[in-house]
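Chemist: Mind looking at a prediction? Sequence and model below.
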Amino acid sequence: MHPRQRRAFQYTMNQARNAYQAEQWSEAFALLEQAHILGQRSTRAHTLSHWWMFKVAWRQRDWHEIRGQWLRLPAALLMSRLWVPEGNTGGANVSPLKPMPIPASLKMHMETR
């Protein structure tokens, strides 16, 4: 992962953890979706974002999201280096195979120049 992208991922994950600690579930999940986009090509980062999505879903007792994240965790471990749908936010509300546009606020962190 490019250093600028890694810093953006770490910052976003820290913000998500803070929101989690404050029990701000919607904010935490939205930040984790951003972290997912930033980190999905790194096995560690990709898996970490899904793990925290699972934790948020568990705290909310959101059974649909719990199941979705439980299925995505092994896929993140196995597929991150091979193929990921660019821009996918990682939540159970979207197909794990669907590419999505990368938000402009994240694009600048993902360039490798």
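Modeler: That came through fine. Numbers count the residues shown, from 1 in each chain.
Chemist: from here on, contacts and neighbour counts on C-alpha atoms
Modeler: Noted.
Chemist: what does whichever strand or helix holds Ala35 contact?
Modeler: Per DSSP states H and E: Ala35 is located in helix 25-39. With contact meaning CA atoms under 8 Å, 6 or more residues apart in numbering, helix 25-39 is reached by 1, 5-6, 8-10, 12-13, 15-20, 45-46, 49-50, 52-53, 56, 60, 86-91, 102, 106, 109-110.
Chemist: Please pick the buried ones from those.
Modeler: Neighbour counting by 16 or more other CA atoms under 10 Å classes 5-6, 8-9, 12-13, 15-17, 19-20, 45-46, 49-50, 52-53, 56, 86-91, 102, 106, 109-110 among the contacts of helix 25-39 as buried.
Chemist: ok, and here's another one to check against it:
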Amino acid sequence: MNHKLTLAFQQEMAAAKELYDNAQYSKSFYHLERAHILGQSFIIPHTQSHWWMLKLGFKRYSVREVLGQIARIFASVIFSRIWVPKGNTGGTNVSPIKPMPIPADLAEYLK
């Protein structure tokens, strides 16, 4: 990851963690989705975003999210450097293989 991308990823993760600590789970998930978009081509950041989504799944008592994130954690370790669906937000509310539009404010970091 280049420096700008690393900083953007860290900012999204910091926002997600702060909101998580304050039990603002929907807002936290939003930032995790953005972190996922930024980090999905790199094993550690990709897996980290899914790990936190898994934690949120437990907090929200969402069996679907928990099971989906467990599968996505394994996939992130295997596929991050091979192929990722660009722009995919990483939650179980979307197909794990569906490319999605990248938000304009994040696109600059992914060039």
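Modeler: Cool, got the structure. Computed from a predicted structure; not experimentally measured.
Chemist: Looking at the buried ones among the contacts of helix 25-39 of the first structure, which are in helices?
Modeler: Judged by DSSP state H, helices contain the following of these: 5-6, 8-9, 12-13, 15-17, 19-20, 45-46, 49-50, 52-53, 56, 106, 109-110.
Chemist: if you skip the residues just before and after it, what's nearest to the residue nearest to the spatial centre of the second structure?
Modeler: In the second structure, the centroid-proximal residue (CA atoms, centre = their mean) is His36; its distance is 2.5 Å. Leaving aside its chain neighbours, His36 of the second structure sits nearest to Ser49 (5.5 Å; criterion: CA to CA, 6 or more residues apart in numbering).
Chemist: now stretch 10-19 of the first structure, how far from the centre of its chain.
Modeler: Taking CA atoms, centre = their mean, to the nearest Å, one finds stretch 10-19 of the first structure lying 11 Å from the centre of the chain it belongs to.
Chemist: now Leu77 of the first structure: how far from Gln40 of the first structure?
Modeler: Remark: distance between Leu77 of the first structure and Gln40 of the first structure (CA to CA, to the nearest Å) = 10 Å.
Chemist: typed the wrong thing, it's Met13 of the first structure
Modeler: Distance of Met13 of the first structure to Gln40 of the first structure, computed by CA to CA: 13 Å.
Chemist: just Leu106 of the first structure next, same as before
Modeler: As judged by CA to CA, Leu106 of the first structure and Gln40 of the first structure stand 13 Å apart.
Chemist: swap in Trp63 of the first structure?
Modeler: Separation of Trp63 of the first structure from Gln40 of the first structure (CA to CA): 23 Å.
Chemist: more neighbours, these two?
Modeler: More crowded of Trp63 of the first structure and Gln40, by other CA atoms under 10 Å: Gln40, with 29 against 12.
Chemist: sorry, back to before: and the residue nearest to the centre of the second structure, how far is that from Gln10 of the second structure?
Modeler: Distance of His36 of the second structure to Gln10 of the second structure, computed by CA to CA: 11 Å.
Chemist: now Asn22 of the second structure
Modeler: The spacing between Asn22 of the second structure and Gln10 of the second structure, counted by CA to CA, is 18 Å.
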